[in-house]
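> next comes the sequence, and after it the predicted model I'd like to discuss.
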Amino acid sequence: MADGSNGKPGQGLLGDTENHARVRTTALVIIAFAVVLFMLVQARFLLISLAVAIILFALTSDVIRFIARQRIGRFGVPNWLASIAALVLISTALLVLSSILLAQLNTVLVTTVSYAERAPSAVASLFGWMGEDVETAVFNSLRSVEISGYVRTVAGQAGNLMQGTVLVILFVGFLFAERIWFDTKMTNFFEDEGQAARATKIITSIIHRVNYYLLVKTVVSVITGAMIYVVAQVFGIELALALGILTFILNYIPNIGSIVATGMVALVGYVETGDAQTTGILFLITGAIQFINGNVIDPWMMGRALRLSSFGIIMSLAFWGAVWGIPGMFLSVPIMVMLLVVCSHVPELRKVAVLLSREGLPEDEQELDRLAEEIENRKG
């Protein structure tokens, strides 16, 4: 036959139609991804604040329930009063933490400017063993770097921290106001109590895993920051407190944060002391602390709660870092946890969950039910 379709007229036309449909679908997916990516970049300040507010709201939901269960004589604490109390606590904690962070960051920036003149010569001297030409080349390269420009950029971003804090507090307040109607909205949205209950279990699993990750990460980061502060004090470093606080913050960035913190401590130590041997010892001690806490204590405490692929974490870190900058790096793991749990329970996306999970064994329905039952028993 002339149509080359095994003697069936129209079969070739049908195949062409299917190919056109696939091409059209692929094009629409690419366009939709580009539009979403554009919106993520353009509205990143608002979306970052909203993401942080959702995480804080999830973290404090149990606190609200705890306050609401308290009784004063024969009277219990109303839910609205418990929500207001939790919101006041969150607002106070956020404002205090933001003030401390800004103060320490300001100290580091001012000291950086004062160290800017002697930092190139101090770093270049590390390459003296390679010859005078190499040392001179390194010195000239570092001297051409505009430290003040970077300092102004960081200071400008830090200035947005307090604005973001206020916006996060507003978002959390509105989420608290809406929480009492959440179950009703879920039922009306799905128009099926069974589907609404399953969606609630999935959300509960996400909240539980993100909360557990943040709890473990906070404990490990506090221990690491405190140890770095003690080591810096022993070596007589002027910025010991600032280095401890910044180490605590950087440890929330997976993998890269601990490397940056270790290099930062060593660099500050060398600029202050000017002794390569002392700096080497400081670098080894700091690196050992980061290695033990990050590769022994952290995985031991995490256990099987996350089951995230290491390669997936790096990819998520790179993507959200490119889209949202440093805040995106902090949020990369919670966002990946959310994607893993959601994809685990959507049949069409199950293969994505297999790729994102560590052993290729994402959460199943039995584990979802077990976790929901465990959380309900804990609430009771």
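The structure has been received and is ready for your questions.
> from here on, just use CA atoms for contacts and neighbour counts.
Fine.
> which stretches in this protein count as strands?
71-72, 75-76 (DSSP state E).
> would you turn those into JSON lines with mean neighbour count and distance to Lys379?
Putting the strands of the chain into JSON lines (neighbours: other CA atoms under 10 Å; distance: least, CA to CA, whole Å) gives the following:
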{"stretch": "strand 71-72", "mean neighbour count": "9", "distance to Lys379": "16"}
{"stretch": "strand 75-76", "mean neighbour count": "10", "distance to Lys379": "17"}
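> ok, which of the ones you listed comes nearest Arg378?
Judged by CA to CA, the one of the strands of the chain that comes nearest to Arg378 is strand 71-72, at 18.8 Å.
> residues in contact with that closest one: which ones?
By CA atoms under 8 Å, 6 or more residues apart in numbering, the surrounding residues in contact with strand 71-72 are Val77.
> before we move on, back to that, CSV for the strands of the chain, including distance to Gly287?
Converted to CSV, the strands of the chain look like this (distance: least, CA to CA, whole Å):
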stretch, distance to Gly287
strand 71-72, 49
strand 75-76, 51
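> would you mind measuring from Ala232 to Thr262?
12 Å (CA to CA, to the nearest Å).
> number of nearby residues for the closest residue to Ala242 other than its chain neighbours?
Closest residue to Ala242 apart from its sequence neighbours, by CA to CA, 6 or more residues apart in numbering: Gln104 at 5.4 Å. As a burial measure, Gln104 scores 18 neighbours (other CA atoms under 10 Å).
> ok, second structure coming up, stack it against the first:
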Amino acid sequence: MVIDRPATRTPRALVVLLGAAAVVVAIAGIKAVAWLAAPTLLALVIVITLSPAHGRLRRFGFPRWAATTALVVFVYGILIAFCFAMIVSIAQLAELLPRYGDRITDLYEEIAGVLAKFGAGPGQLRDIFHALDPGKLVSYAGSLLADLTGVTTSLVFLLGLLLFLSAETADIDDRIAGIAGERARTAEALRDFGRRVRVYLAVTTVFGLIVAAIDLLALVLLGVPLAALWGLLSFVTNYIPTIGFLLGLGPPAALALLDGGWRAMVAVVVIYLVINFVLQSLIQPRYVGNAVGLSATATFVALVFWAWVLGPLGTLLSVPATLLALAALVDDPGRSWVTALVGSPGGIRTG
């Protein structure tokens, strides 16, 4: 006589513990290969964004190879031009900073007089002057230039990856359709991921161009040196959610102080606070949140998390990386609460 034993259920606490351990291991693995994961995700985002253009070129009668080549050349041109502009601008900055040695000394004496009234000692004042030493500033600029030059290896890897991914663009719809039969939710989640990434980049790029143009015009009118560099920096930092304008504010404000004094610096700060803060931190997140289905809080947390995991590129890829993670969770109805928790009202669907 065979006695059927009742099936034992795994304790929920153990399931949660194992799941948390798996997540920690996965995150540690991604962080360990961030040098590979970040450029790969960037290449994937670029290809997904341009995939509709590939289809349009095909409908206009372009052969597949010609459409792919046109998109690859277009992306290559933008990336190379951007890197060249950054390297030239940083080199100009390194050449410009030594001219402000006397101005930095005057600022030190002025600041020292103010701080002395509040009880700052000579040792503290020397530390401040050491931090403002023109030689150190030039060294920082030179180090930044060396870092940008060292990015060449990563850029070559990214360009090669873009070439291979672009060649696969034409088949992506067929591949997603191939899995729709067995995993309809996964296929729909992948399509939705592509759509949301394209909308996010479109909205962010439009706002970035508006903000960069206004900042550039204001800096030119104020006579701030290297206004084009700071306009480009403002455009790039627009892809960093919530705090991007702060990262783009520091360098032009500091240079305005050295070149035009306190009034020029205050003018730059006020302009950035009014324009960049209102557009980038108040208006843009609402459009981005509605477009991609992420709340402002979730977007900020994602920024901090992906910057820690993927490094500097993680700040630019925080929203696409989060959307990809959510797309992976959508296929499991038991995890749909995650998308509901981090989504904005009317954003991500929970099934």
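Thanks, I have it. Predicted model only: the values in this text are computed from it and were never measured.
> hang on, the earlier thing: go through the strands of the first structure and name the closest to Gly12 of the first structure.
Nearest of the strands of the first structure (CA to CA): strand 75-76, 73.6 Å.
> show residues contacting the closest one.
68-70.
> could you flag which of these are buried?
Ala68 (16 or more other CA atoms under 10 Å).
> now flag whichever of the contacts of strand 75-76 of the first structure is closest to Trp320 of the first structure.
The closest of the contacts of strand 75-76 of the first structure, once distances to Trp320 of the first structure are taken by CA to CA, is Ala68, at 36.9 Å.
> what is the equivalent residue in the second structure for the closest one?
Applying TM-score structural alignment, one finds that Ala68 of the first structure aligns to Arg58 in the second structure.
> residues touching its match, list them.
64, 67.
> for Phe193 of the second structure, same thing?
Per CA under 8 Å, 6+ apart, neighbours of Phe193 of the second structure: 323-324, 327.
> any idea how far the corresponding residue of the first structure for it lies from Val35 of the first structure?
Using TM-score structural alignment, the partner of Phe193 of the second structure in the first structure is Ile206. Noted for Ile206 of the first structure: a distance of 26 Å to Val35 of the first structure, by CA to CA.
> neighbours of the aligned partner of Thr111 of the first structure in the second structure, just the number please.
In the second structure, the residue paired with Thr111 of the first structure is Leu96, using TM-score structural alignment. Counted with other CA under 10 Å, the neighbours of Leu96 of the second structure add up to 13.
> how close does stretch 213-222 of the second structure sit to the first structure?
Per the superposition on the first structure, stretch 213-222 of the second structure and its aligned residues are separated by 1.4 Å on average (mean CA distance after the TM-score superposition for the first structure).
> and that stretch, which stretch of the first structure?
Counting by TM-score structural alignment, stretch 213-222 of the second structure corresponds to residues 226-235.
> tell me the buried residues in the matching stretch?
Buried, per 16+ other CA under 10 Å, within stretch 226-235 of the first structure: 226-229, 231-232, 235.
> in TSV, list these along with distance to Gln157 of the first structure.
What follows is those, written out as TSV (distance: CA to CA, whole Å):
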residue	distance to Gln157 of the first structure
Ala226	26
Met227	28
Ile228	25
Tyr229	25
Val231	29
Ala232	27
Phe235	31
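> closest one of those to Ile314 of the first structure?
Using CA to CA, Ile228 comes nearest to Ile314 of the first structure of those, at 25.1 Å.
> nearest spatial neighbour of the closest one, skipping sequence neighbours?
Gly244 (5.5 Å).
> same deal with Pro78 of the first structure?
The nearest residue in space to Pro78 of the first structure (CA to CA, 6+ apart) is Ala68, at 6.1 Å.
> distance of that neighbour from Val341 of the first structure?
Counting by CA to CA - Ala68 of the first structure and Val341 of the first structure are separated by 29 Å.
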